[in-house]
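Colleague: okay, structure incoming, though there's no sequence with it:
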């Protein structure tokens, strides 16, 4: 009787170990899938942040139309000579794209 109980106990322990191993393998696979999903989410958030930073840097470094100062003024001489080369007083700064668009609008208006 004691031997039968020992055999049954050993069989139940072995079956329990087998079930635990199967569940551990399934849990490891599930955790690996969840980790991959989490990694993809993190990487997509990082990529979005980098794209946002790149866009802001591109906008900040956009070239502005800033013509070279004219050393010798043409036409009627100005009264104020001291700030001849001061760029802050002259033409308002605009991007080169805005300048081209303004030229197109002027040509359209003169053509009409």
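Modeller: Okay, I see it. Being a predicted model, the structure only gives us computed values, none of them experimental.
Colleague: from here on, contacts and neighbour counts on C-alpha atoms
Modeller: Noted.
Colleague: which residues touch the residue most central in space within the chain?
Modeller: By CA atoms, centre = their mean, the chain has its centre lying nearest to residue 51, at 1.4 Å. If you count contacts by CA atoms under 8 Å, 6 or more residues apart in numbering, residue 51 has none.
Colleague: take a look at this one as well, against the first:
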């Protein structure tokens, strides 16, 4: 990122903010300008600073599996970390994380 001082400052500001409060970083722009490279550098920098980084990619915008990316994102998160969520949301996450949905109760619409 050394050749992108503006982006480097934005990432540093984001990580500083994220260490104290919920924060978001949006990387946008035209195709081919280096968004993926910037994301990967941000990912590595965050991890090196002790952040827990969850990352997943949806292979296509029209994924056949509606929750495939969310499942990938949450697969390694311990179930206990969802304990403080309202029951409807916790149930939805538990259902998404299970491999077998055949005999599961329908997801409460309030959880979506």
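Modeller: Yep, that arrived. All values derive from a computational prediction rather than experimental measurement.
Colleague: just the TM-score for the two chains, thanks.
Modeller: TM-score for the superposed pair, counting by TM-score structural alignment, normalised by the length of the first structure: 0.18. Supporting figures: 41 aligned residues with a CA RMSD of 5.2 Å.
Colleague: coming back round to it: what's the spacing between the residue nearest to the centre of the first structure and residue 60 of the first structure?
Modeller: According to CA to CA, to the nearest Å, residue 51 of the first structure stands 14 Å off from residue 60 of the first structure.
Colleague: helix/strand/coil for the residue nearest to the centre of the first structure?
Modeller: helix (DSSP: H, G, I helix; E, B strand; the rest coil).
Colleague: for it, give its distance to residue 37 of the first structure.
Modeller: Separation of residue 51 of the first structure from residue 37 of the first structure (CA to CA): 21 Å.
Colleague: same question, residue 7 of the first structure
Modeller: Taking CA to CA, one finds residue 7 of the first structure at 45 Å from residue 37 of the first structure.
Colleague: for the helix or strand harbouring residue 36 of the second structure, buried residues please.
Modeller: Here residue 36 of the second structure sits within helix 35-48, counting by DSSP states H and E. In terms of neighbour count (16 or more other CA atoms under 10 Å), helix 35-48 of the second structure has its buried residues at 38, 42-43, 46.
Colleague: stretch 53-63 of the first structure too?
Modeller: Across stretch 53-63 of the first structure, burial judged by 16+ other CA under 10 Å covers no residue at all.
Colleague: tell me how far it lies from the chain's centre.
Modeller: Between the centre of stretch 53-63 of the first structure and the centre of its chain there are 11 Å (CA atoms, centre = their mean, to the nearest Å).
Colleague: and stretch 14-32 of the first structure, by the same measure?
Modeller: How far stretch 14-32 of the first structure lies from its chain's middle: 41 Å, per CA atoms, centre = their mean.
Colleague: also stretch 15-33 of the first structure?
Modeller: 39 Å.
Colleague: same question, stretch 38-46 of the first structure
Modeller: Stretch 38-46 of the first structure sits 13 Å away from the centroid of its parent chain (CA atoms, centre = their mean).
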